[in-house]
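Undergrad: let's see this in three dimensions:
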Amino acid sequence: MIKILMIDDDIEVLDINKKFFEEKNCHVEVAELAIKGLQLAKTFNPDCILLDVMMPDLDGFSLCKEIRKITDAPVLFLSGKVSEDDKIEGFEAGGDDYIEKPYSLRELYARIQVSIRRHTKTNQYKKENMIIDINPFYIDIENHKLLYGEEEIALSNKEYDLILFLSQNIGKEITFEEIGLKLWGSYIESDRRNVMVNMSRLRKKIESQTGIDNLIETVWAKGYKLVKLK
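TA: Take a look at the predicted model:
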């Protein structure tokens, strides 16, 4: 049984969605306030979290950052704020998907299932492959960390997912589309900026902490490639 946590200040939306998902044999908990949603994220241990952006006590982006300190369960933003900047802010806050209101409940349920399957596969991979060696860097998959020797380079969830994906394809040219599909599950051409923003942040963190600026090469007009350093 899928456990879904919904956080939205619109009680009518919560009631409608809760009824729909319970008919799909899901276990559903709801919260009209961010503080209650945060408490449920701790105690309910959801498989997926549906999160509104415009909340009265704490906006969804800020709440997602707090949730990410508790759980790595998929977070799907549901919002009428659908500018490119809004979506980027949602992904940078730790969201896994960003869905425009109004939405189809059938499509939303399908996206929930996809996000949970992706999350499950990622966790299974972590169990089977605990360390990736890209000397002098190491990816500690069990603890979700990028290390330079024994020194951790602090990354956001998407930055970590990005370096992990590249390290799994070391020496291979990875396109913007492949990265977008891997990190967010979908891709349109305007998503290229999302990929570039996350890559820029990742590179800056690596360079500022280690002085190494050539770990990830740009493949002109195509994407990126992680190289083995000599």
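Undergrad: C-alpha only now, for contacts and for neighbours.
TA: Will do.
Undergrad: tell me where the protein has strands.
TA: 3-7, 27-31, 48-52, 75-79, 97-100, 131-134, 137-140, 145-148, 151-153, 174-175, 216-219, 223-226 (DSSP state E).
Undergrad: in JSON lines: these, plus distance to Glu89 and mean neighbour count.
TA: JSON lines is the format used below for those (distance: least, CA to CA, whole Å; neighbours: other CA atoms under 10 Å):
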{"stretch": "strand 3-7", "distance to Glu89": "18", "mean neighbour count": "24"}
{"stretch": "strand 27-31", "distance to Glu89": "22", "mean neighbour count": "19"}
{"stretch": "strand 48-52", "distance to Glu89": "13", "mean neighbour count": "25"}
{"stretch": "strand 75-79", "distance to Glu89": "11", "mean neighbour count": "24"}
{"stretch": "strand 97-100", "distance to Glu89": "10", "mean neighbour count": "20"}
{"stretch": "strand 131-134", "distance to Glu89": "29", "mean neighbour count": "16"}
{"stretch": "strand 137-140", "distance to Glu89": "26", "mean neighbour count": "20"}
{"stretch": "strand 145-148", "distance to Glu89": "22", "mean neighbour count": "20"}
{"stretch": "strand 151-153", "distance to Glu89": "21", "mean neighbour count": "15"}
{"stretch": "strand 174-175", "distance to Glu89": "22", "mean neighbour count": "18"}
{"stretch": "strand 216-219", "distance to Glu89": "24", "mean neighbour count": "16"}
{"stretch": "strand 223-226", "distance to Glu89": "22", "mean neighbour count": "20"}
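Undergrad: can you redo the ones you listed as JSON lines with distance to Asp161?
TA: Conversion of the strands of the chain to JSON lines gives the following (distance: least, CA to CA, whole Å):
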{"stretch": "strand 3-7", "distance to Asp161": "23"}
{"stretch": "strand 27-31", "distance to Asp161": "28"}
{"stretch": "strand 48-52", "distance to Asp161": "18"}
{"stretch": "strand 75-79", "distance to Asp161": "15"}
{"stretch": "strand 97-100", "distance to Asp161": "14"}
{"stretch": "strand 131-134", "distance to Asp161": "13"}
{"stretch": "strand 137-140", "distance to Asp161": "11"}
{"stretch": "strand 145-148", "distance to Asp161": "10"}
{"stretch": "strand 151-153", "distance to Asp161": "14"}
{"stretch": "strand 174-175", "distance to Asp161": "14"}
{"stretch": "strand 216-219", "distance to Asp161": "14"}
{"stretch": "strand 223-226", "distance to Asp161": "14"}
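Undergrad: now the other sequence, so there's something to compare against:
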Amino acid sequence: MHREDRMKGQTILVVDDDADIRQLVSIYIRNEGYEVVAVPDALQALQALEHATVDLVILDVMMPGMDGIQACMKIREAYQMPIIFLSAKSEDMDKIHGLMSGADDYVTKPFNPLELTARVKSQLRRYHMYQQPEEPSSVLEIGHLRVDEDTRQVQIHGRDVRLTPKEFDILALLARNKGQVFSVEKIYEMVWKEPFYKSDNTVMVHITNIREKTEENPKKPIYIKTVWGVGYKI
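TA: Down below sits the predicted model:
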């Protein structure tokens, strides 16, 4: 397979509050055939991940507001793609802290852009090597909805759907028990694994979010049905 074929569709998210660094990294990454999404802070990075399929994240550590360490841990709650830190901190403990937060590599500033692109390629090769599809041992299919409990991936009409960990757990619980009605209290206790408080609307909010992401018309859902006065079912 040609290099252009391998890279087609691969997107790199560049997160750095320094506009010059964002531009420099973006130029070198694009020259290697990748698509680039560049944003100046962690909050915009998290938003970008919800709206685009990202194959690798280049993440600055020192940013105002939410720093790179916090952003990395937040990303790791829902995503498995490689994360490469950029940082002016070069001490061993800084690198260890960064890697322990969930990053796959750590590049110190000032950096050689060619070395960074080489590390991007290396991380992507390694990631896709271990992501080679295997025969799934637990795939739930309801109509056009596909829930893979092993990889925690969801697809609707073949399109990947990004769910938060709790949203996935709720969907998987209902899909695993197709036709069974679960009360709000039961869903909360099984997913959050803690006592349910009567005034808590957390489950309802998560169900609404799942419908927004999986249904063509969330107001008339065909997957997660409301059983009035009882709970929810698929």
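Undergrad: rewinding a little: so which of the strands of structure 1 is nearest Arg117 of structure 1?
TA: For the strands of structure 1, proximity to Arg117 of structure 1 was assessed by CA to CA; strand 48-52 is nearest, at 10.6 Å.
Undergrad: tell me what that closest one is packed against?
TA: strand 3-7, strand 75-79, helix 105-128 (3 or more CA pairs under 8 Å, 6 or more residues apart in numbering; DSSP states H and E).
Undergrad: in structure 2, which spans are helices?
TA: 3-7, 19-31, 42-51, 68-76, 92-100, 113-130, 165-176, 184-192, 202-214 (DSSP state H).
Undergrad: in structure 1, what residues pair with the longest one?
TA: Helix 113-130 of structure 2 corresponds to residues 105-122 of structure 1 when matched by TM-score structural alignment.
Undergrad: so stretch 67-84 of structure 1 corresponds to what in structure 2?
TA: Residue span in structure 2 matched to stretch 67-84 of structure 1, by TM-score structural alignment: 75-92.
Undergrad: what residues sit buried inside the matching stretch?
TA: Burial within stretch 75-92 of structure 2, assessed by neighbour count using 16 or more other CA atoms under 10 Å, is assigned to Ile75, Arg76, Ala78, Tyr79, Met81, Pro82, Ile83, Ile84, Phe85, Leu86, Ser87.
Undergrad: the third one touches Pro165, doesn't it?
TA: Yes. Contact between Ala78 of structure 2 and Pro165 holds when scored by CA atoms under 8 Å: they sit 5.9 Å apart.
Undergrad: number of nearby residues for Lys42 of structure 1?
TA: 13 (other CA atoms under 10 Å).
Undergrad: quick check: closest non-adjacent residue to Arg176 of structure 2.
TA: Leu140 (6.9 Å; CA to CA, 6 or more residues apart in numbering).
Undergrad: residues in contact with Met6 of structure 1?
TA: Contact analysis of Met6 of structure 1 by CA atoms under 8 Å, 6 or more residues apart in numbering lists Leu14, Val28, Glu29, Val30, Ala31, Gly37, Ile49, Leu50, Leu51.
Undergrad: quick one: what's aligned to the second one in structure 2?
TA: Per TM-score structural alignment, the equivalent position to Val28 of structure 1 in structure 2 is Val36.
Undergrad: give me the distance between its match and Arg30 of structure 2.
TA: 7 Å (CA to CA, to the nearest Å).
Undergrad: tell me the centre residue of structure 1?
TA: Structure 1 has Asp96 as the residue nearest its centroid, 3.7 Å off, counting by CA atoms, centre = their mean.
Undergrad: how about it, what does it touch?
TA: Contacts of Asp96 of structure 1 (CA under 8 Å, 6+ apart): Pro74, Val75, Leu76, Phe77, Ser115, Leu183, Trp184.
Undergrad: residues contacting the last one?
TA: What that stands for is Trp184 of structure 1. Asp96, Asp97.
Undergrad: to which residue of structure 2 is it aligned?
TA: With TM-score structural alignment as the criterion, Trp184 of structure 1 matches nothing.
Undergrad: look up how far Thr210 of structure 1 lies from Trp184 of structure 1.
TA: Taking CA to CA, one finds Trp184 of structure 1 at 28 Å from Thr210 of structure 1.
Undergrad: one more: the second one?
TA: Separation of Val75 of structure 1 from Thr210 of structure 1 (CA to CA) stands at 32 Å.
Undergrad: and what of Phe77 of structure 1?
TA: In terms of CA to CA, Phe77 of structure 1 sits 34 Å off from Thr210 of structure 1.
Undergrad: equivalent analysis for Ile67 of structure 1, please.
TA: Taking CA to CA, one finds Ile67 of structure 1 at 30 Å from Thr210 of structure 1.
Undergrad: mind listing what the aligned partner of Asp16 of structure 2 in structure 1 touches?
TA: Under the alignment (TM-score structural alignment), Asp16 of structure 2 pairs with Asp8 of structure 1. Listed by CA under 8 Å, 6+ apart, the contact partners of Asp8 of structure 1 are Leu14, Val30, Ala31, Glu32, Leu33, Leu51, Asp52, Met55.
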